[in-house]
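Visitor: Need coordinates for the below:
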Amino acid sequence: MFIKRSLRAVLFITLAVGLLGCDAGVQPRSSASPETAFQDESSYRAFLGKLYGGLVLTGQDGPAGNPDLQLIDEGFSQYVRAYWQLQELPTDEAVLAWGDEGIQPLNKQQWTPANPFVEAMYNRIFFQASMVNEFLRQTTEAKLNERGVSEDMRQRVQQFRAEARFLRALSYWHGVDLFGGMPIVTEEDEIGLQSPTPNTREEVFNFVEQELLAIEDQMPAPGAAEYGRADQAAVWMVLSKLYLNAEVYVGEPHYEEVITYTDKIIGSEAYELADEYMHNFKADNHTSPEVIFPVPQDGEQTRTYGGTTFLGHAAIGGGTMNANNYGFGGGWWGLRTTSNVVNRYPSDSTDVDSRAIFFTQGQSKEVGSLTSFTEGYALPKYQNVTTGGEKGENSTFPDTDYPMFRLADAYLMYAEAVARGAGGSMSKAVGLVNDLRERAYGDPSGNITASELTPEFILDERGRELVWEGHRRSDLIRFNQFSENGTWSGKGGSIEGTTTQGFRDLYPVPESQLQVNENLEQNPGYGGS
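Guide: Have a look, this model is predicted:
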């Protein structure tokens, strides 16, 4: 597994190149020469490993002690954890009980530009882009010629560069979704000469689209990449996500393109549904045939307090919930669901729909208090045990990878685009949805007909299939149910839930960024400039 095996070399490269955050205002931590760092040709692969590692690792020591980002708890700053919290906590899917600064405002949709988790995500996006930019600067033809790099490595570096651009596009897609417009900084920009100027949301959208289309044919074929690395299917997933939400991002629908790219993923036959739904969320999910792009974690080599460490531990706790049953040494008493989630399933019983994995003993269905862990059902989805019942190597840091993209999502995106009248095959769309429901129910009893396949049904089905996978905020915004419509426990600061203002569909530019870059403008509704 690429990231896991490359960890030690990755850390040395990060220090040697001195690239940390050059484009985002973070000072480099080493003056070591790149020429020294790249004397060994294996350094190119290790550097690429650091780019992938940026999605899971938080610093140079792991799990904590020498962070990439300052001024926030290192575990809080982890990429997946920051992204997941911004996508899930302000929605009907998740509530977090803790009192750490910034968490309850996320639960309530009352965040400000000073929210530390909003700042962490914004900085992570630019940290990733910064690393990619430096990698691209260090792998030009001129640089490879200067160093006398072998022909074999030159060929590999070309693919490495495409993968790096994918990772940068992935982060900028997260940026256009969460923040709208933001500065596009590439390897062509000179380091440290001036503060970057902002780009519009449409410009960021176009940049992500153009980057992905440019590298599409340079990536490994679907299913052919080393585990933990991106292939063409991962590129097509980001394109599908970009087009699925295009009407939100740029004011015009691109559902036909959603059909085009999800059809490519499905038609490649490189991925297939796992026999069991929970195979995608257990300690051996690296063997699931369904996961298209994982963020690998390992109890011994990629330790972090974010990712599935957070998602696993925070979802368990309480007097009746045994953390050991889920492969963890203890629970953090934090995450649970609202009744909106529970009510989307046909029954409170967990034996009807296998995706309804609620822990109910000692938990109330309704959330009467945002800060009480026993209010709201627990949802132990990310588990540190294998499908065979064996525990992970470490009871604190799981072996469970975070499935950022999986085939089920491609099925549902295709079906939604068809339901919205964008073309495609209705019979195929119904069949794809029923494939998911047959797996969930264990038989065809939950199957639907063409007349039942509506966009509104798909929104609910996405909530059932993809609960707690970091998609809900984007889905609700696409259906105009995130802010001005739709209510759930805690929304708007009311325990019963109230609507909020539409400007909440975007997060603010962090106050810390406005202070250091006078070119930036605050998103509407948050005041300032």
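Visitor: drop to CA atoms for contacts and neighbour counts, all remaining ones
Guide: Fine.
Visitor: what about the strands in this structure?
Guide: Using DSSP state E, the strands found in the chain span residues 95-96, 291-295, 335-336, 402-406.
Visitor: and the residue nearest to Leu453 when sequence neighbours are not counted, how many neighbours?
Guide: Setting aside the residues directly before and after it, Leu453 is nearest to Ala419 in space (Cα to Cα, 6 or more residues apart in numbering), at 6.3 Å. The local packing of Ala419 (other Cα atoms under 10 Å) involves 24 other residues.
Visitor: One more, please, to line up against the first structure:
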Amino acid sequence: MKPRFKIQNTIGIALLLFATLTSCTDDLDIVPNDDQTVLSEELFTNEAAYKQVLAGIYANLALTGTDGAENSNLKNIDAGTSQFGRVLLYVQTLSADQMIWSYENDPGAREIQRNTWTAQNPLLLGMFSRAHLSIALANNFLRETTDAKLDARNVSTTTRTDIVAYRAEARLMRAMAYYYMMDIFGKANFVTENDNLNSFPPVYERGQLFDFIESELIAIDTDLIDSRQNEYGRADKSVAYMVLAKMYLNAEVYIGENHYTECLTYCEKIMDGGYTLAPNYLHNFMADNNTNSAVNEIIFPIVSDGTTTQNYGPTTVMVNGQVGSLEENGLELGVSKPGWGGALRIRKQLANLFDASFADDDRNTIISADRPIDITEISDKDTGYIIEKYSNATSTGSAGADQTFVDTDFPLFRLADVYLMYAEAHLRGGGGTISDAVGYVNALRTRAHNPNTISSGDLTLDFILDERARELHWEAHRRQDLIRYNKFTGGNYNWAWKGNGSNGISLPSHFNVYPIPTGSIAANPNLTQNTGY
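Guide: Below you'll find the predicted structure:
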């Protein structure tokens, strides 16, 4: 089993460095459009600081500031609307056909889930800003670990050997941030460690971002730690392969080119890395998913700890939000009995994917008793089904350390997604074999104790889209999947409350990317608004 490293193991120093890296950046009032941050030379008199500065890059995915869950280091942005995993969940899942948020007075939520967003939406500003902060932190680490600086500090050979992998990880985290910017907004402020400070950065469009991300991830391959050989919570080769595979799967959306062969190739590289499915599907979403059998399936998590990394991240939101207004099922989910009082429910389109043939499927955690399937009024928390996919309980039956802030890591990437990407890439002409594609789908069904395995004649693109929803719902993939299938905008597929219609209405095509936040444009005059907004 791979060694386990949680960010909270070194959180004291990481938080201090997180503050150092961000507190002197005036541009973070809106968005870090350059990298005006300075690290003290005194900091690096202890060579252990290099690993701690690297930890700060990872910490930005989980934390919003240095003073608890209510604190944000992005001024004028609420902590809850700028936590990386939470805003990613909102823009990728809440905007689509799987989730409803009851409390529409929460800034930005109403517009995201009704597809009526504008450039003033605070959740979009949070996503744009948090991703760019990841880029800024990575750039700073790379500036502080050049050969010239390491020579000047007389850094030991042992530490310099470690820094080779650290630098590759920083470049990977930066590439991943640019990947999400490319997918969500279609453009980004583009800065690397080689650019001059105190200037307005250029803006890269999708094609430029695609080329940069691809070249970066290929270039760092030899320096990254091998798959499943890094400490838990840190990235390795397979995380880079995952970003590449997902980028290639969606390449027709991003750059109008077919890269399904490359997608399938990188799926195979990940599968060759030694990952295996957790025997129990729900182990992936429990409070001990950093130590139970899920560690063999989760390729990269956003870490969460109910004591030392308290935050309003995606798993805290989902576990508390799953507590039904009628059921009060919080105790079995490892949080307080009332939880957040019916904050989250599912739209009927997700419920309908779990018909009678999925009654005993482990992926079906729907609670429907005493509830209508339709949500005719979003504020009525007693309507619509609820689910219990995520939990703050452990695989051995104990509860997490805190009854609000959960211990459950968010599985940003996991092996099941790779299996389904392989099957889809094969159907789209990417190579591989039909027998392998069917085998991977059936492996997921068998793991879920669903006796309804498929044959080659059942494997179609529409089947894959539905199976992705059954396997990967509430894991921040759905918007991207629907766009790839030409079902997010337009009227080919409507879901409850799409476009602010109770039964769904068509969306204009420019909604396939989000608007650039008004505040971000104000921070960098080189940024222009996306077409249609």
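Visitor: Could you dump the strands of structure 1 into JSON lines and include distance to Leu370 of structure 1?
Guide: Shown next, in JSON lines, are those (distance: least, Cα to Cα, whole Å):
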{"stretch": "strand 95-96", "distance to Leu370 of structure 1": "7"}
{"stretch": "strand 291-295", "distance to Leu370 of structure 1": "29"}
{"stretch": "strand 335-336", "distance to Leu370 of structure 1": "10"}
{"stretch": "strand 402-406", "distance to Leu370 of structure 1": "26"}
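Visitor: can you pull the contacts of the alignment partner in structure 1 of Tyr90 of structure 2?
Guide: Taking TM-score structural alignment, the alignment pairs Tyr90 of structure 2 with Gln85 from structure 1. Going by Cα atoms under 8 Å, 6 or more residues apart in numbering, Gln85 of structure 1 touches Leu106, Phe117, Gly470.
Visitor: now do 7 Å
Guide: Gln85 of structure 1 makes no contacts at all, as judged by Cα atoms under 7 Å, 6 or more residues apart in numbering.
Visitor: Please state the offset of stretch 397-405 of structure 1 from the chain centre?
Guide: 11 Å (Cα atoms, centre = their mean, to the nearest Å).
Visitor: List of residues touching it?
Guide: In contact with stretch 397-405 of structure 1 (Cα under 7 Å, 6+ apart) are residues 281-286, 291-299, 303, 307-309, 383-384, 392.
Visitor: what's the answer for stretch 246-259 of structure 1, then?
Guide: Under Cα under 7 Å, 6+ apart, the answer for stretch 246-259 of structure 1 is Arg201, Glu202, Ser240, Tyr243, Leu244, Met413, Tyr414, Ala417, Ala422, Gly423, Gly424, Arg478.
Visitor: Which part of structure 2 matches that stretch?
Guide: The alignment of stretch 246-259 of structure 1 onto structure 2 (TM-score structural alignment) spans residues 251-264.
Visitor: same deal with stretch 388-396 of structure 1?
Guide: By TM-score structural alignment, stretch 388-396 of structure 1 lines up with residues 396-404 in structure 2.
Visitor: next one: that stretch to chain centre, how far?
Guide: That offset, for stretch 396-404 of structure 2, works out to 23 Å (Cα atoms, centre = their mean).
Visitor: Buried residues, it. List them.
Guide: Along stretch 396-404 of structure 2, these residues count as buried under the neighbour rule (16 or more other Cα atoms under 10 Å): Ala399, Gly400, Ala401, Asp402, Gln403, Thr404.
Visitor: picking that back up, next step: the contacts of stretch 246-259 of structure 1 restricted to helices.
Guide: In helices, defined here by DSSP state H, the members of those are Arg201, Glu202, Ser240, Tyr243, Leu244, Met413, Tyr414, Ala417, Arg478.
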